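here are the coordinates; sequence isn't available:
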């Protein structure tokens, strides 16, 4: 007899609640691995392509920021990526990247009237969180005494699951009423 854990993960798009977390070494080569792992899960998930692409890009930006800016003086340095699908009627995908450096908190940029005004043409950094804020529905930072560092997260609204009625009544049997 097989247990549910031996049947593989259910598709992300059909879940009401889902959580996964992966750990990566705090180095540049880990960012493509995090993206690849996320893409592999999305491929079997049923998540809409537009949300999947935006979430993957935001994950890449958040992981790159952790690698570039987090200071971890321990011998084994790491960050972890978490992905949650939450909600029952209004569902959302929440991505988070956690590192142990709570001394360097990112500053979420405010959106000016003309977004291009905030960038220096010669600046090499500073655009990543702005991009995440433009693509995601919400962005935030969690930190504090019980957090052991910080988590930078973003959320994406997902399509609502089908209603109970539409799951059991075939479309061909739903009467079509003429509009007068």
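Arrived safely. This structure is a prediction, so every number in the text was calculated from the model and none was measured.

rest of the way, CA atoms for contacts and neighbours
Will do.

Okay, helices next: where are they in the protein?
Here the chain has its helices, by DSSP state H, at 30-43, 49-69, 128-135, 164-168.

Give the buried residues for the third one.
Applying a neighbour-count criterion of 16 or more other C-alpha atoms under 10 Å, one finds 128-130, 132-133, 135 buried in helix 128-135.

Check the shortest one too.
When neighbours are counted by 16+ other C-alpha under 10 Å, no buried residue of helix 164-168 is found.

With the second one instead?
By neighbour count, with 16+ other C-alpha under 10 Å as the criterion, the buried positions of helix 49-69 are 51-52, 54-67.

on that earlier part again, and the helices of the chain as a markdown table, adding distance to residue 20?
Listed next are those as a markdown table, based on distance: least, C-alpha to C-alpha, whole Å:
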| stretch | distance to residue 20 |
| --- | --- |
| helix 30-43 | 10 |
| helix 49-69 | 14 |
| helix 128-135 | 21 |
| helix 164-168 | 27 |
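
any idea how far residue 122 is from the residue nearest the centre of the chain?
Residue closest to the average C-alpha location in the chain (C-alpha atoms, centre = their mean): residue 95, at 2.6 Å. Separation of residue 95 from residue 122 (C-alpha to C-alpha, to the nearest Å): 30 Å.

cool, and residue 93?
Distance check for residue 93 against residue 122: by C-alpha to C-alpha, it reads 34 Å.

Wait, residue 152 touches residue 101, no?
No: here residue 152 does not reach residue 101: they are 11.5 Å apart, not a contact under C-alpha atoms under 8 Å.

ok, those two, which is more surrounded?
Between residue 152 and residue 101, residue 152 has the larger neighbour count (other C-alpha atoms under 10 Å), namely 23 against 19.

for comparison:
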């Protein structure tokens, strides 16, 4: 789905993920739903904060296979790619913990260039078995 690169768009993306997971059998109060929804919220928030290009939206894709849930968030900002390794933010920092949460909650995560257009996709997977 496509969302406006605004805080409202990020909120809607988070709600959609939680709702879709519930429809797929991962109840709202399940650990899987809570974990994947938090991962999606962090990736969407980063797309809004760091990947925003005026007039451009971000895309969120949620897929399921027999044992893996995958969240992909694509934005149009090519030059702001997340670091390959993330470190603990200083205790008094007001930001800088989003990707650390993703790295700790997801089974694996990474980035890939957006195919055939400027931008990138940040993805995260959670093994559910």
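Yep, it's here. Fair warning: this is a prediction, and the values are worked out from it, not measured in the lab.

And the TM-score between them?
Between these two chains, after superposing, the TM-score reads 0.88 (TM-score structural alignment, normalised by the length of the second structure); 127 aligned residues with a C-alpha RMSD of 1.8 Å.

that older thread, neighbour count winner among residue 93 and residue 122 of the first structure?
Using other C-alpha under 10 Å, the more surrounded residue of residue 93 of the first structure and residue 122 is residue 93, with 25 against 6.

Need the counterpart of the more buried one in the second structure.
Aligning on TM-score structural alignment places residue 93 of the first structure opposite residue 69 in the second structure.

returning to that earlier point: excluding its backbone neighbours, what's nearest the residue nearest to the centre of the first structure?
residue 83 (4.7 Å; C-alpha to C-alpha, 6 or more residues apart in numbering).

From what I see, that neighbour and residue 98 are in contact.
No: here residue 83 of the first structure does not reach residue 98: they are 11.4 Å apart, not a contact under C-alpha under 8 Å.

More neighbours: which of the two?
Neighbours were counted for residue 83 of the first structure and for residue 98 using other C-alpha under 10 Å; residue 98 has more, 26 against 21.

For the more buried one, give its distance to residue 148 of the first structure.
9 Å.

Residue 63 of the first structure too?
Residue 63 of the first structure is 17 Å from residue 148 of the first structure, by C-alpha to C-alpha.

returning to what we had before: so who does the residue nearest to the centre of the first structure touch?
Counting by C-alpha atoms under 8 Å, 6 or more residues apart in numbering, residue 95 of the first structure touches 55, 59, 81-84, 153-155.

As CSV, those with distance to residue 22 of the first structure would be great.
Listed next are the contacts of residue 95 of the first structure as CSV, based on distance: C-alpha to C-alpha, whole Å:
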residue, distance to residue 22 of the first structure
55, 16
59, 12
81, 5
82, 7
83, 9
84, 12
153, 15
154, 17
155, 18
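
Residue 166 of the first structure: which of those residues is nearest?
Distances from residue 166 of the first structure to these, taken as C-alpha to C-alpha, are shortest for residue 84 (25.6 Å).

what's around that closest one, how many residues?
18.

Please say which position in the second structure it maps to.
Looks like residue 84 of the first structure aligns to residue 63 there (TM-score structural alignment).

Isn't its match up against residue 70?
Yes: shown here, residue 63 of the second structure and residue 70 form a contact pair, counting by C-alpha under 8 Å, at 5.2 Å.

what does residue 67 of the first structure align to in the second structure?
Using TM-score structural alignment, the partner of residue 67 of the first structure in the second structure is residue 48.

just residue 131 of the first structure next, same as before
So, by TM-score structural alignment, residue 131 of the first structure is matched to residue 101.

wait, doesn't its match sit right on residue 39?
Yes: the pair residue 101 of the second structure / residue 39 is scored as a contact, 7.5 Å apart, by C-alpha under 8 Å.

quick revisit: and which of the buried residues of helix 128-135 of the first structure is nearest residue 141 of the first structure?
residue 129 (11.3 Å).

Against residue 111 of the first structure, how distant is the closest one?
11 Å.
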